[in-house]
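Q: the following comprises the amino acid sequence and a computationally predicted model.
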Amino acid sequence: MISDTRQGILLMTFSMLGFAAADALIKASSGAMTSGQIVLALGIGGTILFSIICIAKGQAPFSSNFFDRAVVVRSIGESFGSVGIITSIAYIPISTVSAIQQATPLVVTLGAVLFFNESVGWRRWLAIVIGFFCVMLIIRPGMDAFNPYALLALLGMFGLSVRDLATRPVKNSISTMQLSVYGYLVLIPAGIVVSLIMGTEILPPFTALGHAAIILCFSALGYVAITQSMRIAPLSDVAPFRYSRLLFALFFGIVFFGERPDWQTYLGSFGIIMSGLVLIWREKRS
């Protein structure tokens, strides 16, 4: 168990680095591809990549398991989460997007209460309320600094929370590689829909396929790592290391994009992280 926990922590940290790097590459590629094209390219590339891996491992990449309730809900959350995050990255600082994403454990805890009948004491309720207040501090709706694209990051955060919640009841007979195929498969129609809504070209330009391939590599590594981490180690042990993504995002944003987060973003990020850590601490004591 100790070995599994350590491996889970390493996988979680590695996945956060992979996702932060993918976010930075998405922002850097936003001039060459639209968000819908990026989602579509990731969907096609990821589906092909993980299907090949499944076949190499003697697993069926597509089966009736795709229609299991937990897998369907997980896939829907994956599509909304990916679209929201990828689209918002093109228009707001990646450090802001990452800070909003740190509220995912708060939503997961709330979802566990609503859908899995888990009990939460007043301390955890207080942490959830404070965490959501800090999200509002970062987004600042109704104020001059408000950017409506931050709502897409919020949508992405809720979508990824649904994905994480739905991962729990997924049957053990469904492998991590199969889940990866399903997760990327739903991005194909999602990318097409986004392009149609935005009135842009559906297919990415040929010259941008190299960008998409590199984004896919980092995204796929992060995707496999986080899924495997949550399946081999207790969630309460690996969850704190999700916050390393914010550190990686701040590094990429400051060094490569010249971002300078204001004090509200720093304060909100700190509050969200502390709220999440309180939830984890209370979970381990209960």
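A: Happy to help now that I have it.

Q: rest of the way, CA atoms for contacts and neighbours
A: OK.

Q: please enumerate residues in contact with stretch 226-242?
A: 1, 4-5, 7-9, 11-13, 15-16, 102, 105, 176, 276-277, 280, 283-284 (C-alpha atoms under 8 Å, 6 or more residues apart in numbering).

Q: what are the boundaries of the helices in the stretch 1-150 of the chain?
A: Taking DSSP state H, counting those that start in this stretch to define them, one finds helices in the stretch 1-150 of the chain at 2-29, 35-56, 69-89, 94-101, 104-116, 122-139, 150-167.

Q: give me whichever of the ones you listed is most buried.
A: Across these, the average number of neighbours (mean count of other C-alpha atoms under 10 Å) peaks for helix 94-101, which reaches a mean of 28.

Q: summarise which helices and strands that one is packed against.
A: With contacts defined as 3 or more C-alpha pairs under 8 Å, 6 or more residues apart in numbering; DSSP states H and E, helix 94-101 has these neighbours: helix 2-29, helix 69-89, helix 122-139, helix 150-167, helix 244-257, helix 263-285.

Q: okay, one more to line up with it:
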Amino acid sequence: MKAVAEPGNNTMGAVCALSAILCFSFVDLGIKLLSEGYALHQVVFLRSLVSLTFFLAVILPLGGGWSVLRTRRPGAHLLRGAFIVCANVCLFLGLAALPIADAVAIFFVSPLAIAVMSVIFLGETVGPRRWAAIVLGLVGVLLIVQPGTEAFQAASLLPAISALLYGAMHMVTRRVRTTESATTMTFYVIITFLVSSAIIGLFIGDGRYEGGPHPALEFLLRAWAPVTRADMWIILMLGVAGVMGSWLISQAYRLSEAAFAAPFEYAAMPISIFWGVAFFDTWPQLNAWAGIVLIVGSGLYMLWRESAAGRPKPRYRR
């Protein structure tokens, strides 16, 4: 007999999904706000310290205690952590250089990237309709990126690379999900962020390479700087929102049907447009609006096809 989610569970799943997307949007906004005054590795390191503290104090006790941190797949956790760290770096650098709505829209080719990778690496089947959706999503990206024109920015490739790296991370997740819990995977991702940002900071945190002409390079190579009290609140928000977003999105798909919860993730688009207008006075241009419609539409169609085929939808965010 096929299990059907209770209406009450679906409602709670929707609340969790929307809350998770709001958390992730706060992360995007916070990174964008801090990108003009601090180094990326400094922000990530401080955010990871906050995330680890919150994880140990709140998430770990709720997730089963210290025993869940034992793992039989350390190599897989290392590989998964490397993918997600690199994906976040690319997305955050893109946020530093692009309007926030454009960067988020390009990143939402993640479902399409995962579908292609599932064919290549997992031997799954993608029908002609889903291939058509993939092509439309890529057309949407091209409309925003505008390669070959004067409006093209190399930084617009960063969210697309981030989406590919997230897809690779989910390929690893599919391999280990039967033996590793979400709490376990979350912990090792936080540790990977903490260690990698500390190492990068030790090598370039003195600013020896800063002064790049591009906002993304400047964000990457800037020297560590004293954190103001106001900005410390943003970093605290980044750490807590990131962990809570990951936990809430897991709750959303645990409580409700994937086909019901998945479309709520696309609430990130209007929220990112709102942040762009409210904080940075930027509206998407006409070509970006067309690209957003194609990317979101193709992504929603892919999610619908996944649910119709009875496949669980992976979690696309950090």
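A: Received it, and whenever you're ready, just let me know what you need. Worth saying up front: this structure is predicted, and the values here are computed from it rather than measured.

Q: re earlier: now tabulate the helices and strands packed on helix 94-101 of the first structure in CSV and tack on distance to Leu209 of the first structure.
A: Output for these, formatted as CSV (distance: least, C-alpha to C-alpha, whole Å):
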stretch, distance to Leu209 of the first structure
helix 2-29, 10
helix 69-89, 16
helix 122-139, 33
helix 150-167, 24
helix 244-257, 22
helix 263-285, 34
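
Q: ok, which of those comes nearest Ile197 of the first structure?
A: With C-alpha to C-alpha, the closest approach to Ile197 of the first structure among those belongs to helix 69-89: 12.3 Å.

Q: any chance of the helices of the stretch 1-150 of the first structure in TSV, with distance to Gln264 of the first structure too?
A: Formatted as TSV, the helices of the stretch 1-150 of the first structure follow (distance: least, C-alpha to C-alpha, whole Å):
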stretch	distance to Gln264 of the first structure
helix 2-29	21
helix 35-56	27
helix 69-89	19
helix 94-101	10
helix 104-116	19
helix 122-139	6
helix 150-167	14
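
Q: Thr265 of the first structure is nearest to which of the ones you listed?
A: Nearest of the helices of the stretch 1-150 of the first structure to Thr265 of the first structure, taken as C-alpha to C-alpha: helix 122-139 at 5.0 Å.

Q: that closest one vs the second structure, mean deviation?
A: Compared with the second structure after fitting, helix 122-139 of the first structure deviates on average by 1.0 Å (mean C-alpha distance after the TM-score superposition for the first structure).

Q: that helix corresponds to what range in the second structure?
A: Counting by TM-score structural alignment, helix 122-139 of the first structure pairs with residues 128-145 of the second structure.

Q: translate Ala168 of the second structure into the numbering of the first structure.
A: So, by TM-score structural alignment, Ala168 of the second structure is matched to Val162.

Q: which is the next helix or strand following the helix or strand harbouring Leu209 of the first structure?
A: Under the criterion of DSSP states H and E, Leu209 of the first structure resides in helix 209-232. Scanning forward in sequence from helix 209-232 of the first structure by DSSP H and E, the next helix or strand is helix 235-238.

Q: next one: that following helix to chain centre, how far?
A: Distance of helix 235-238 of the first structure from its chain centroid, counting by C-alpha atoms, centre = their mean, to the nearest Å, is 17 Å.

Q: now that helix on the second structure. Mean distance?
A: Mean deviation of helix 235-238 of the first structure relative to the second structure after superposition (mean C-alpha distance after the TM-score superposition for the first structure): 3.4 Å.

Q: hmm, Pro61 of the first structure is touching Gly46, no?
A: No. Here Pro61 of the first structure lies out of contact with Gly46, judged by C-alpha atoms under 8 Å, at a distance of 11.9 Å.
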